[in-house]
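1. sequence first, then the predicted structure:
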Amino acid sequence: MTSRISIRLFARITVCLALVTLACKSEAKKLVEVRACSAITMDAPGAANCLVLQYKWKKKEALAYAQRFQFEQDSIAQFKADSGWRADAVRHSKEVQQCAADPSGDMTGCLLGFGWAEPRARATEDSTWRTNGSKHRQEIASCAHRRDMQAGACLQLYYKCSPARAIAVDDSIRRA
């Protein structure tokens, strides 16, 4: 009797383990499915929807995996971009110097012409502006006292200030 019970118990445990194994996908299998869905969609919610429809995932689990995968892919892409950027640091330094001397005064536009990303170009222009802050304060003060033109126009005409920054200075003076 005891051997019969143990055989039945063993059979039940084996069946349960087989069902659990079939129900739970391995991490490798899940990763393959997430990659497949991410390749055909533009964002994490789209990949999650694909996982639900094509691979019968639960919605919450699919969204969590898709978001994690998207975050990892974005991090890897940013790391590669930053590494490439640092490798070209000498060239970028020359581009900044060349654009700082640009007669138009639009450093961001000049850097965009070299293929820079807009946020990085804008941040570089702002950094360069702050580096020369005392000189720019004198220029603004000199232009603010002129009666024949607005400060922004003066900054553009005499000091090569970018149009966007000149407008911002004009607005700031008007509000003060």
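-> Happy to help now that I have it.
2. every contact and neighbour count from this point should use C-alpha atoms.
-> Noted.
3. could you pull out the buried residues of the lengthiest helix in the chain?
-> Looking only at the chain and at elements set by DSSP state H, the helix with the highest residue count is helix 59-87. Going by neighbour count (16 or more other CA atoms under 10 Å), the buried part of helix 59-87 is 62-63, 65-67, 69-70.
4. stretch 19-34 now?
-> Within stretch 19-34, the residues scored as buried using 16+ other CA under 10 Å are 30, 33-34.
5. and the contacts of it?
-> Contacts of stretch 19-34 with the rest of the structure, by CA atoms under 8 Å, 6 or more residues apart in numbering, involve 47, 51, 55, 65-66, 69.
6. want to try JSON lines for the buried residues of stretch 19-34, with distance to Thr131 as columns?
-> Putting the buried residues of stretch 19-34 into JSON lines (distance: CA to CA, whole Å) gives the following:
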{"residue": "Lys30", "distance to Thr131": "50"}
{"residue": "Glu33", "distance to Thr131": "50"}
{"residue": "Val34", "distance to Thr131": "46"}
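7. next step: the residues you listed restricted to helices.
-> For those, the ones inside helices are 30, 33-34, with DSSP H as the criterion.
8. report the separation between Ala47 and Tyr55.
-> Ala47 sits 11 Å away from Tyr55, going by CA to CA, to the nearest Å.
9. actually, Asp43.
-> Asp43 sits at a distance of 17 Å from Tyr55 (criterion: CA to CA).
10. ok, Thr14 next?
-> Look at Thr14 and Tyr55: by CA to CA, they are 26 Å apart.
11. what does Val20 give?
-> Taken as CA to CA, the spacing of Val20 relative to Tyr55 amounts to 17 Å.
12. just Gly46 next, same as before
-> From Gly46 across to Tyr55, the span is 13 Å (CA to CA).
13. and for Gly113?
-> From Gly113 across to Tyr55, the span is 45 Å (CA to CA).
14. then this one, side by side with the first:
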Amino acid sequence: MLRAYFQASRAPRYSLLFALPLLIFYQILAALAPAGPGGMGVRNGADVILESVFIWLAGAWGPRLFMVCLIGAGAWLVARDVRAHRDLSPAVLGGMLLETVVLSLVFGVVVGGLTAALLGTPPPPMTVGFTDQLGRWTMLMLSLGAGIYEELLFRVVLVGLLAWGANKLLGWRPLVAGIAATVLGALIFSAFHYIGPLGDRFDRFTTCSCCSAKPPFAMLGAMKSHLVKLVVLASVVAVGACSKKRTRRAEVVECSSISLDAKGTTLCLVQLYKWKLPDAQKTAEARAHELDSLKTFQEDSVWGLSAAKHKRDFQACQRGTEPLNNCLLVAGWPLHRVRHTTDSMWNAALPQHRRELQACMAKRDFNLSSCLTLYYKWDSDRALETADSVTRARLGR
């Protein structure tokens, strides 16, 4: 009976139909998901990579072409299998659901145990970047995408190509080629999770977790060839992992929101949530760095949206008679960008400024800072600082 179930559940009429609700739910959530940090749309990274091939081929129609090809290939496989086998038993679908839930629990324990055994410590809090900026539905969408598209890209396409290349091009035996492809695929799969602003924060835990997760999934697929149950299993494990991280993540987010710096966040975590001091300090520092990175990313994104206006402001201020820094400030530029721009221009014309300084120093009867300001349009702050430096240098002789 079990052999008949396993054989039937491999068939496209069951396996692909079993994964279809996940694909539909993912696409609905992706369409409804709000923008992420910096106003970016949020999608699963493997989905974006697969779509980019079709965008390269068909331009703006690439995502639609990708979805048509994906659904069309699945529908063709299901239709061909249904014509050959007319039966479609709900009991098999129910058994697949039960098997997926059981395997997800087992694999969650296995992967967590492997990671803890490799590191010798339990997983640290807060391993996903920017999760406080994403809603629960967006996190669910990304987890579903991980089960669908990451398995398709990394286990089916990548590991399959690596194993084929090792076997056909290098002449390795199928078993050796499969093991090598699985290990290399696990490393690439782990590195993939650090790409982009929504990537994981790089640490030993995330690397070992991703690497240790890949071989068990690959072994399951090799033993049973249940690709689509693997997809559902990966989705359930991903959802469970994100939910577990979310609990401690919420504590970190709450403490950082009511604290002014990393020390305040550390104190909050220790006193309010009974964290151990070393873990609290490490997490608070990482949270402070994350917030700084997010702030910089958002500011740069907003600034880039008005790049044309900023260029016009800069050109107009260069043509005007008012000092450049004052003009840019009046135009609405932030002080740090004004300083960066003026310093860059100053350094680019440094030889000319040296000649101007030497010319003013030669005029003994003229105040140095006034000369630099009146004759060469130096801004008053820089002229005063330069005059003070020259005076101190003369007195020190």
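-> Cool, got the structure. Here the structure is a predicted model, which means the values were calculated and not measured.
15. please state their TM-score.
-> For these two chains in superposition, a TM-score of 0.74 is obtained (TM-score structural alignment, normalised by the length of the first structure); 153 aligned residues with a CA RMSD of 2.4 Å.
16. re earlier: which of the contacts of stretch 19-34 of the first structure sits closest to Val96 of the first structure?
-> Nearest to Val96 of the first structure out of these is Phe69 (CA to CA; 35.7 Å).
17. list the contacts for the aligned partner of that closest one in the second structure?
-> Under the alignment (TM-score structural alignment), Phe69 of the first structure maps onto Arg287 of the second structure. For Arg287 of the second structure, the residues meeting the contact criterion (CA under 8 Å, 6+ apart) are 252, 256, 262.
18. looks to me like Glu322 of the second structure is in a helix.
-> No: Glu322 of the second structure sits outside any helix when classified using DSSP: H, G, I helix; E, B strand; the rest coil, being coil.
19. could you report the neighbour count for it?
-> Using other CA atoms under 10 Å, the number of residues around Glu322 of the second structure comes to 13.
20. look up how far Leu328 of the second structure lies from it.
-> Using CA to CA, one gets 10 Å for the distance from Glu322 of the second structure to Leu328 of the second structure.
21. could I get the full set of helices for the stretch 51-200 of the second structure?
-> Taking DSSP state H, counting those that start in this stretch to define them, one finds helices in the stretch 51-200 of the second structure at 62-84, 90-119, 136-145, 159-168, 174-192.
22. between the ones you listed, which one is nearest to Ser235 of the second structure?
-> Each of the helices of the stretch 51-200 of the second structure was scored for nearness to Ser235 of the second structure using CA to CA, and the closest is helix 136-145 (4.9 Å).
23. okay, and that closest one goes to which residues in the first structure?
-> Under TM-score structural alignment, helix 136-145 of the second structure corresponds to no residues of the first structure.
24. tell me the buried residues in that helix?
-> The neighbour-count check on helix 136-145 of the second structure (16+ other CA under 10 Å) flags 138-145 as buried.
25. map Gly264 of the second structure onto the first structure.
-> With TM-score structural alignment as the criterion, Gly264 of the second structure matches Gly46.
26. what's the spacing between that match and Asp82 of the first structure?
-> Counting by CA to CA, the gap from Gly46 of the first structure to Asp82 of the first structure is 28 Å.
27. for Lys56 of the first structure, same thing?
-> To Asp82 of the first structure, Lys56 of the first structure is 38 Å away according to CA to CA.
28. same question, Ala123 of the first structure
-> As for Ala123 of the first structure, its distance to Asp82 of the first structure is 15 Å (criterion: CA to CA).
29. give the residues shared as contacts by Gly46 and Tyr55 of the first structure.
-> Common contacts of Gly46 of the first structure and Tyr55 (CA under 8 Å, 6+ apart): none found.
30. got JSON lines for the contacts of Arg287 of the second structure, with distance to Arg13 of the second structure too?
-> What follows is those, written out as JSON lines (distance: CA to CA, whole Å):
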{"residue": "Val252", "distance to Arg13 of the second structure": "45"}
{"residue": "Ser256", "distance to Arg13 of the second structure": "50"}
{"residue": "Ala262", "distance to Arg13 of the second structure": "54"}
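31. helix or strand for the equivalent of Ser142 of the first structure over in the second structure, which one?
-> With TM-score structural alignment defining the correspondence, Ser142 of the first structure maps onto Ala359 in the second structure. Here Ala359 of the second structure is covered by helix 350-361, with elements defined by DSSP states H and E.
32. just give me the mean distance for that helix relative to the first structure.
-> Helix 350-361 of the second structure differs from its equivalent in the first structure by a mean of 2.8 Å after superposition (mean CA distance after the TM-score superposition for the first structure).
33. buried residues in that helix, which are they?
-> For helix 350-361 of the second structure, burial by neighbour count (16+ other CA under 10 Å) applies to 353, 356-357, 360-361.
34. name the residues that touch stretch 227-237 of the second structure?
-> With CA under 8 Å, 6+ apart as the criterion, stretch 227-237 of the second structure contacts 10, 15-16, 18-19, 22, 96, 100-101, 103-105, 107-108, 143-148, 151, 217, 220-221.
35. that stretch aligns to what range in the first structure?
-> The alignment places stretch 227-237 of the second structure over no residues of the first structure (TM-score structural alignment).
36. same question for stretch 3-10 of the second structure.
-> So stretch 3-10 of the second structure sits over no part of the first structure, by TM-score structural alignment.
37. and stretch 177-193 of the second structure, by the same measure?
-> Using TM-score structural alignment, none of the residues of the first structure align to stretch 177-193 of the second structure.
38. and that stretch, what's buried?
-> By neighbour count, and taking 16+ other CA under 10 Å as the criterion, the buried residues in stretch 177-193 of the second structure are 177-187, 189-193.
39. widest-spaced pair of the residues you listed?
-> Across those, the longest distance by CA to CA is 24.5 Å; it joins Ala177 and His193.
40. just how off-centre is the helix or strand following the longest helix of the first structure within its chain?
-> Stepping forward along the backbone from helix 59-87 of the first structure, the first helix or strand reached (DSSP H and E) is helix 89-100. Distance of helix 89-100 of the first structure from the chain centroid (CA atoms, centre = their mean, to the nearest Å) equals 23 Å.
41. next one: stretch 279-294 of the second structure
-> With CA atoms, centre = their mean as the basis, stretch 279-294 of the second structure stands 16 Å off its chain's centre.
42. mean deviation of that stretch from the first structure?
-> Taking mean CA distance after the TM-score superposition for the first structure, the mean distance separating stretch 279-294 of the second structure from the aligned residues in the first structure is 1.5 Å.
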